[in-house]
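> Sequence first, predicted coordinates after that:
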Amino acid sequence: MGSGKVTSSEHLDWQGRHVTVAGLGVSGIPAAKALHARGAHVTVVNDGDDARAREQAAALEALGITVRLGDGATLPEGAELVVTAPGWKPDKPLFTAAREAGLEIWGDVELAWRLRGPVAAPWLAITGTNGKTTTTQMLASILKAAGLRTAAVGNIGVSLLDAVLGDEQYDVLAVELSSYQLHWAPSLRAHSAAVLNLAPDHLDWHGSMEAYAADKGRIYEGNRVACVYNVADKATEDLVREADVEEGCRAIGFTLGTPGPSQLGVVEGILVDRAFVEDRHKNAQELAEVSDVNPPAPHNIANALAAAALARAFGVPARAVRDGLRDFTPDAHRISHVADVDSVAYVDDSKATNTHAAQASLAAYESIVWIAGGLAKGATFDELVAKSAKRLRGVVLIGQDRALIREALARHAPEVPVVDLDRTDTGAMPAAVQEASRLAVAGDTVLLAPACASMDMFANYNKRGEAFAEAVRGLAGAGA
């Protein structure tokens, strides 16, 4: 590689190059170590300077990596490339300085893509506002059922760098990608990719819905075999139309209805493929039964169809789709059945941290006592309440921004009983469950689908879900 800034070519010679890594943490530390191991002069910059950051810095400095704490704004002298943690906003002064200096800015996904070996496993990539993790895990389960060496990686918790640089050999990777990661991944070219859905989210980071959608759409750029979109969400199909893909790459839709040619869908309780079959205008391939999907809620069936479409694009046989879906167990706090108490089902969907996710959850049940509230993150609730009103037996509100939901309920579901707990302490959850049990009758579902983030009351959505499950178990014990 010649002198000057790092170029866009793959499989670079890093020896002696000056690279700035922005941010410590799950992506920054592996990136710094990987670049240092290849001979680069690495400087890590980090806004924070707390005890944990100092501990992480000391470990990197012991390797010979330079770390600057408390100053993530200034571009180090001599920098030739910036590699950033995905969450750093594009308008940070560090990036402004980098662009003015003519430097490229890569995220951890871009770096992993560039550091792949010459016979690297292809990527099947997934993004969307909701359902990414579940769909990626479903896809990995299907690929494993087909006998392929694979892993669910990316935004899902397993570092892509570890996957592409580790000793384990993969046939294919199931890759979850966030809008942040896609923003910083200009040269990513997947085998096939899916955008599950699009709804307003992270707009403070992206600046607008248009910018958010454009970053999601990057996942289709350069796809070789299939661009998978949601027939019910026209914005995802629009992104396919706008993408520059390799010749022969196909647009493949998934739908909860009867599929047309080049689509996967549902016919009389059967998941069917009319995309990857001979003479798709006349023929369809049965893949699995709706009952093979866990749980068989509508939005989760859509996730399964998207995963199946990507697997089929990779040549996976129909039997493996069925076996992989049967083998799949969803993560906790994702529309998870906790218990039945007095013929009332209690379901934990604490992961429903925005209105789009909550709407999908509410659509899965006929008669609901809804526990909602938390940090709204700028969201409005009128559309959610209007679409779900006919399903609501009652509502219990907790959390900092519960008034926004209460006001939407007054406008669009004034006849629905509402209990406003006026609490933001963690002890509110047992009270919320108790109130919900009083509103519910046999056959109802008490559903924790907060439509809000959890940090006003809990460390994260996992802790919120655990508090709900513990309260339900207490209720079951009291009724025993």
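Great, that's in hand.

> hey, let's count contacts and neighbours off CA atoms from now on
Fine.

> What's the separation between the residue nearest in space to the middle of the chain and E61?
In the chain, the C-alpha nearest the mean C-alpha coordinate belongs to K132, at 3.7 Å (CA atoms, centre = their mean). From K132 over to E61 the distance is 36 Å, taken as CA to CA, to the nearest Å.

> what's the residue nearest to the centre of the chain in contact with, if anything?
By CA atoms under 8 Å, 6 or more residues apart in numbering, the contact set of K132 is 126, 176-177, 196.

> my guess is T255 contacts S262, does it?
No: in this structure, T255 is not within contact of S262 by CA atoms under 8 Å, at 11.0 Å.

> how deep is R322 tucked in, by neighbour count?
The number of residues packed near R322 is 22, by other CA atoms under 10 Å.

> so the residue lying closest to it once chain neighbours are set aside is in which element?
Closest residue to R322 apart from its sequence neighbours, by CA to CA, 6 or more residues apart in numbering: A288 at 4.7 Å. Assigning secondary structure by DSSP states H and E places A288 in strand 285-289.

> any idea which helix or strand comes after that strand?
Toward the C-terminus, strand 285-289 is succeeded by helix 298-313 as the next helix or strand (DSSP H and E).

> which helices and strands sit right next to that next one?
Contacting helix 298-313 under the criterion 3 or more CA pairs under 8 Å, 6 or more residues apart in numbering; DSSP states H and E are the following elements: helix 132-145, strand 192-195, strand 226-230, strand 250-254, strand 263-267, helix 318-327, helix 355-362.

> just the ones you listed: most buried one?
strand 192-195 (a mean of 31; mean count of other CA atoms under 10 Å).

> Packing partners of that one?
So strand 192-195, by 3+ CA pairs under 8 Å, 6+ apart, packs with strand 123-127, strand 226-230, helix 298-313.

> tell me the angle of the last one relative to strand 226-230?
On the basis of axes from the mean of the first three to the mean of the last three CA atoms, to 10 degrees, helix 298-313 is oriented at 170 degrees to strand 226-230.

> distance between stretch 253-261 and the chain's centre?
Taking CA atoms, centre = their mean, to the nearest Å, one finds stretch 253-261 lying 23 Å from the centre of the chain it belongs to.

> again with stretch 222-235
How far stretch 222-235 lies from its chain's middle: 17 Å, per CA atoms, centre = their mean.

> Kindly report the same for stretch 314-329.
Centroid separation for stretch 314-329 versus its chain: 21 Å, with CA atoms, centre = their mean.

> for comparison:
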Amino acid sequence: MGSQEVSTVDWQGKHVTVAGLGVSGIPAARALHERGALVTVVNDGDDERARAQAAELEALGITVRLGDGATLPPSTELIVTAPGWQPDKPLFLAAAEAGVDIWGDVELAWRLRGDNGRKAAPWLAVTGTNGKTTTVRMLASILEAAGLRTAAVGNIGVSLLDAVLGDQEYDVLAVELSSYQLHWAPSLRAHSAAVLNLAPDHLDWHGSMEAYAADKGRVYEGNTVACVYNAADPATEDLVREADVEEGCRAIGFTLGAPGPSQLGVVDGILVDRAFVKNRQKQAQELAEVSDVNPPAPHNIANALAAAALARAFGVEPAAVRDGLRNFRPDAHRIEHVADIDGVAYVDDSKATNTHATEASLAAYDSIVWIAGGLAKGATFDELVTGAAKRLRGVVLMGADRALIHEALTRHAPEVPVVDLDRTDTGAMSEAVEHAARLARPGDTVLLAPACASMDMFTNYNKRGEAFADAVRARAETSA
């Protein structure tokens, strides 16, 4: 199916099982029911919230089965699943045995785009282990600066179904896609797409690094204009080579160095384009200054280049790239400067929940007191510590798996002082900030970049970042 073609499905009387309540399951169930499908929602949980959600759907005539997400309902012709449900769940094994297709919410949105009678907006898609949300929001800002009707949607928290079926008309959508979503999106065909980077993550879900990479690579399938890859990460270029794309689709690299032909890069503090110019062998187009990127940390400049590449693939003029980057404001807890106290900067990068993100965060500063720890999710820390050792003034560790980081520090940075907080309550953050402040010297950065998930101590990374910011602000008040 070509990129701009719209698939039509006769939903009337079709037995569809929706797997999972929540941000994707409920809109999917409603959309299918409105189109005449006979919808059954199955959900593992049976708590108060699930029962309230079920009551709303049942009032519409949708069947809901709580506490039983394992059994395939009779007569099921299609399953639409929430992205987080693992492929080895009994429900899916039963579906495979019965020859029943499984779609994710992204696949359903792709199939339903244009269903409301309007022209389907093309998708500019972004995936990768880290930087997806920032890149998609940068891209949306650039597209808006170009005067285009757009939205940042998908894994960013805005339902794709709502975007494609809502009242708002769009010229183009900036779409963040996770590996989970791509796994369940077999017919997705983007206008252009980017894989920002690849590092081990969610391997318990995918089963192997190879399977994880293959799911990320699905984003390139059927691209019509550009497959954007990271020149510093050969695995992303490999995925481009393996993709089956439309004739004429180009491979476009981005690099923090001087770009070659068909690349975007950086020359003397200027973001430049040697991909979407008439004579890319000899010419380069200035897009923006590094100072236009907020914050101008190396990995964030890479995000900006990827966003610029996708926007240029869509025909956006250079001035809109500059204006869009200037207008962009990063989300909270992503290299967010909280305060300067006694010559020390305090930075919240609670979103750095894996080693790859933390590596990029640590590389942005010269002298660091690092606050780290939490749930390691099977990660190892030797490579991370080895790369950062020379930048570390000191380290404060907390959380369930802090010993794994401590052991790596002992092996590869034995001279760096380490404070090991033997507590996993939320109040530990205040103590961590106090210890970090004592270790820091003027000119240093106290950096919360945990390299771990937060759920051992906090509800999510946002709450962890808020606890850090609160502790820093409390210290600022006492130091004033």
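Now that the structure is in, tell me what you want to look at. This structure is a prediction, so every number in the text was calculated from the model and none was measured.

> Quantify their similarity with the TM-score.
Overlay of the two chains. TM-score (TM-score structural alignment, normalised by the length of the first structure): 0.98; 473 aligned residues with a CA RMSD of 0.9 Å.

> Would you mind measuring from the corresponding residue of the second structure for the residue nearest to the centre of the first structure to L397 of the second structure?
Under the alignment by TM-score structural alignment, K132 of the first structure pairs with K132 in the second structure. According to CA to CA, K132 of the second structure stands 27 Å off from L397 of the second structure.

> now do A96 of the second structure
Distance of A96 of the second structure to L397 of the second structure, computed by CA to CA: 45 Å.

> Kindly report the same for S454 of the second structure.
13 Å.

> Likewise for T150 of the second structure?
42 Å.

> Look at those two and report which has more neighbours.
Shown here are T150 of the second structure and L397; by other CA under 10 Å, L397 has more neighbours (26 against 22).

> I'd guessed the more buried one sits against D420; true?
Yes: if you go by CA under 8 Å, L397 of the second structure and D420 touch, sitting 4.9 Å apart.

> Look at the aligned partner of P83 of the second structure in the first structure and say how many residues are nearby.
Under the alignment (TM-score structural alignment), P83 of the second structure pairs with P86 in the first structure. Neighbour count for P86 of the first structure, taken as other CA under 10 Å: 24.

> How about the contacts made by P86 of the first structure?
Contacts of P86 of the first structure (CA under 8 Å, 6+ apart): 27, 107-108, 180-181, 184.

> Show me these that map onto helices.
108, 180-181 (DSSP state H).

> hmm, which of those are the buried ones?
If you count burial by 16 or more other CA atoms under 10 Å, the buried members of these come out as 108, 180-181.

> which one of these is nearest V321 of the first structure?
For these, the closest approach to V321 of the first structure (CA to CA) belongs to Q181, at 28.1 Å.

> out of the buried ones among the ones in helices among the contacts of P86 of the first structure, which one sits closest to T424 of the first structure?
Among these, and counting by CA to CA, the member closest to T424 of the first structure is Y180, at 30.0 Å.

> Pretty sure W106 is one of the things the closest one touches, is it not?
No: Y180 of the first structure lies out of contact with W106 (CA under 8 Å); the separation is 11.2 Å.

> Show me which residues of the lengthiest helix in the first structure are buried.
Ranked by residue count and defined by DSSP H, the top helix of the first structure is helix 461-479. Judged by neighbour count using 16+ other CA under 10 Å, the buried positions of helix 461-479 of the first structure are 461-473, 475.

> okay if I get those residues as JSON lines plus distance to R319 of the first structure?
Shown next, in JSON lines, are the buried residues of helix 461-479 of the first structure (distance: CA to CA, whole Å):
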{"residue": "Y461", "distance to R319 of the first structure": "35"}
{"residue": "N462", "distance to R319 of the first structure": "34"}
{"residue": "K463", "distance to R319 of the first structure": "37"}
{"residue": "R464", "distance to R319 of the first structure": "37"}
{"residue": "G465", "distance to R319 of the first structure": "34"}
{"residue": "E466", "distance to R319 of the first structure": "35"}
{"residue": "A467", "distance to R319 of the first structure": "39"}
{"residue": "F468", "distance to R319 of the first structure": "37"}
{"residue": "A469", "distance to R319 of the first structure": "35"}
{"residue": "E470", "distance to R319 of the first structure": "38"}
{"residue": "A471", "distance to R319 of the first structure": "40"}
{"residue": "V472", "distance to R319 of the first structure": "38"}
{"residue": "R473", "distance to R319 of the first structure": "38"}
{"residue": "L475", "distance to R319 of the first structure": "42"}
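
> Chain neighbours aside, what residue packs nearest to F468 of the second structure?
Using CA to CA, 6+ apart, the closest residue to F468 of the second structure is M429 (6.0 Å).

> For that neighbour, what is the enclosing helix or strand?
Here M429 of the second structure is assigned to helix 428-439, by DSSP H and E.

> I'd like to know which elements that helix is packed against.
Partner elements for helix 428-439 of the second structure (3+ CA pairs under 8 Å, 6+ apart): strand 368-372, strand 392-397, helix 461-479.

> Any idea which of these gets closest to R118 of the second structure?
R118 of the second structure lies closest to helix 461-479 among those, at 37.3 Å (CA to CA).

> That closest one aligns to what range in the first structure?
The alignment of helix 461-479 of the second structure onto the first structure (TM-score structural alignment) covers residues 461-479.

> superposed on the second structure, where does the matching stretch end up, distance-wise?
Once fitted to the second structure, stretch 461-479 of the first structure is off its aligned match by 0.6 Å on average (mean CA distance after the TM-score superposition for the first structure).

> who's in contact with that stretch?
Against stretch 461-479 of the first structure from outside (CA under 8 Å, 6+ apart): 332-333, 338-342, 346, 348-351, 353, 426, 429-430, 433-434, 448, 453-455, 457-458.

> now swap in stretch 135-146 of the second structure and tell me
126, 149-152, 173-176, 303-304, 306-308, 310-311, 316-317, 320-325, 327-328.

> Now do it: distance to the chain's middle.
16 Å.

> again, but for stretch 160-177 of the second structure
17 Å.

> Thanks a lot, catch you later.
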